[in-house]
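> heads up, no residue letters with this:
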């Protein structure tokens, strides 16, 4: 096999679009998916906004037997996997079961499911707790349910790295394909918008309390005051390029190549050593054999707080030079999706390479000059694109970087 890992299918469940095409149109149109959270009474919460997926009815997409045993995050993941496999043209008999694996990331597990069962435990007794609580809460459940539903018995894994975890999963999927597995479904999906899950996110101290959905999450803006949590993400079909060709996939059907990946961890606070994001980006570029001047666009982590934005801007500026590369953060329209954020950015980057357009950073308008960023604002920027760098940082020091590259369309 070629040891080249390419993406042949994308499935998206995002606050501003269900399905890849609806999401991509929303991104280019600047449609905001952030609104007031409606799943429970938030009147006593200091923040009331979320990147909430609306209009999703699991019973329209999944068999009834799966509904009692799945959290909303798993339902979204199963549907995203179905859409990605359909997009890639992978059916039940496409490949032998041990030639297909599943590698996902999840930051919060089945929060809504497990807290619903906890309420039954406390108020009714243990005999009322669902037997599915034994696994529906678990971080690996999305990997397990996708593999069972699609008969994928090859090498599989689950990774936990908060916002960076989704890129870690895709990097591991690339490694798995290069080691001989022909196809891996990979990415991340998260959701935690029950009362306990939402409050746990607020407890981190980085969630914006601004009530206006168009002003609450402003990455790299002088008015940045925190982020808005979101739900959803993306799952991708990652294949060996030669194997994909053997089953009839042409260059026109391939979104791009996962060309490089790296991860680092920040030094302990107070050590005086710099954060690890720049090292991750440099290592990912080296892994892809790409020089900084070859990168056409950077999809930023975009934390939305002044301190973290300033640190990321410095890493990008030092690597590419002031204004040296277009930078974008389309997650400003969805909120930060935890394990789903990185894969959704990778999906967006691949669509950008396909269509030759850099999506804008919604709502941000006043970027401090000291940041030295060429942040794409207001409207999409059309330009030839071949290589994109995607960055992600997780709470408490996780860093990940992934390089995607266009492939010949013939």
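Looks like it came in fine. Remember, predicted model here, so these are calculated numbers, not experimental data.
> can we go C-alpha only for contacts and neighbour counts from here?
OK.
> assign residue 274 to helix, strand or coil.
Counting by DSSP: H, G, I helix; E, B strand; the rest coil, the backbone at residue 274 sits in coil.
> that one and residue 264, how far apart?
12 Å (Cα to Cα, to the nearest Å).
> could you do residue 361 as well?
26 Å.
> who has more neighbours, these two?
Counted by other Cα atoms under 10 Å, residue 361 and residue 264 do not tie: residue 361 has more neighbours, with 29 against 19.
> which SS class is that one?
Assignment for residue 361 (three-state DSSP): coil.
> residue 392 too?
strand.
> surely residue 220 is within a helix?
No: using three-state DSSP, the secondary structure at residue 220 is coil, not a helix.
> comparison target below:
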């Protein structure tokens, strides 16, 4: 018999704030930003100059050398984070039934940088110079496939492409897989689209900040907000059935207690945005009253209209200023498919540490519903966290976490 609880037993992080979970959490506690001028390519001709870049990541030191030329940078991040999450959980995949281990990851752009390089070879040298690995490295499911192959996980595997919301949607799917018979799921997101082709694609949504100052470029819920900053990285989690984890002596970071998903109506529709009802659906599944939520990890889009809509949803569910709100992604930028998964990892670490991490750089609250925005770490011993995410095009998700 499966239990009704699904818990997170392992965390792996590769982020602008550090290439291990410990480094990331230390940066969060110190308010140390990973944002800076783009250095991965010459960006002076682009309207966006600031991004969250992963520092000092050497793929050949993190993953098998043969995989480095076969896969994209985002997959490198995902493989490294998955390895760390399994180690953190104390799991040896070789000792578990291969068909009872599953992999579900989020992706937004696939192997953008790998694909760009192959297109450059095509147009400058001809089709004979395009490598065979282009057929798989660019694909949205590449990270899922490579993690599955590397660890012999032959249970249900998949990818969810709902942009920023994907990092929560995959955890919702992980719960379904565990209830359906899987013993363990490796889940999370990875993204690395900081290359000329990737940045041009991101510019089309009109939401990236043109501010060249890393300390002012990403200011969600601030009167001077000018958009968000793009980022790269990965966050992977080991999710297990609660009873199975306890039987093997695993220590859980926390429980995934509730999940909700929605989709915004088309522009101009009289229907309201989906966020309010998505939050309520997640709380209802967790059997929690809004008053029992101790902190909210905001989506924090960084544009005036989207931030106002999020603040209105929070005010409707919790009353204005009725719940502490934080956005640690101000340290990393929005990591797209990896962003919400990283928020979940950070929220679990915060529940374990007994504090609410800070939102950095925001100094002038925007007009609209009041927010209790946490700008300095608060030691309040939180027991529940709500993580929110909205993906480009209308995807909306909410996840409730409770302390172990």
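Arrived safely. Model, not experiment: these values are computed from the prediction.
> what would you report as the TM-score here?
TM-score of the superposed chains, computed with TM-score structural alignment, normalised by the length of structure 2, equals 0.98; 403 aligned residues with a Cα RMSD of 0.9 Å.
> between residue 274 and residue 264 of structure 1, which contacts overlap?
The contact sets of residue 274 of structure 1 and residue 264 do not overlap (Cα atoms under 8 Å, 6 or more residues apart in numbering).
> can you pull out the strands in structure 2?
6-14, 35-37, 50-52, 101-106, 157-160, 184-191, 233-241, 254-263, 295-297, 324-326, 372-373, 384-391, 395-403 (DSSP state E).
> residue range for the longest one in structure 1?
This means strand 254-263 of structure 2. Mapped onto structure 1 using TM-score structural alignment, strand 254-263 of structure 2 spans residues 256-265.
> same check on the shortest one?
Structural correspondence for strand 372-373 of structure 2: residues 374-375 of structure 1, per TM-score structural alignment.
> contact partners of that stretch?
With Cα under 8 Å, 6+ apart, stretch 374-375 of structure 1 has contacts from 322-328, 361, 367.
> run the last query once more with 6 Å
323, 326-328 (Cα atoms under 6 Å, 6 or more residues apart in numbering).
> for PyMOL, what selects the buried ones among those?
Command for PyMOL that selects the buried part of the contacts of stretch 374-375 of structure 1, burial taken from 16 or more other Cα atoms under 10 Å:
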select buried, resi 326+327+328
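> excluding chain neighbours, what is closest to residue 322 of structure 1?
residue 372 (4.7 Å; Cα to Cα, 6 or more residues apart in numbering).
> surely the one you found and residue 324 touch.
No: contact criterion Cα atoms under 6 Å: residue 372 of structure 1 and residue 324 do not qualify, at 8.6 Å.
> show me where the stretch 301-410 of structure 1 has its helices.
For the stretch 301-410 of structure 1, the helices defined by DSSP state H, counting those that start in this stretch cover 306-320, 341-355.
> where in structure 2 does the first one fall?
Okay, so that is helix 306-320 of structure 1. The aligned range for helix 306-320 of structure 1 is 304-318, by TM-score structural alignment.
> go on, the last one?
Aligned using TM-score structural alignment, helix 341-355 of structure 1 spans residues 339-353 in structure 2.
> give the buried residues for that stretch.
339-352.
> with structure 1 superposed, average distance for it?
When structure 1 is overlaid, stretch 339-353 of structure 2 sits 0.6 Å from its aligned residues on average, using mean Cα distance after the TM-score superposition for structure 1.
> could you list the residues in contact with that stretch?
Under Cα under 6 Å, 6+ apart, the answer for stretch 339-353 of structure 2 is 167, 188, 235, 253, 382, 403.
> can you pick the most crowded of those residues?
Neighbour max across these (other Cα under 10 Å) = residue 188, 39 neighbours.
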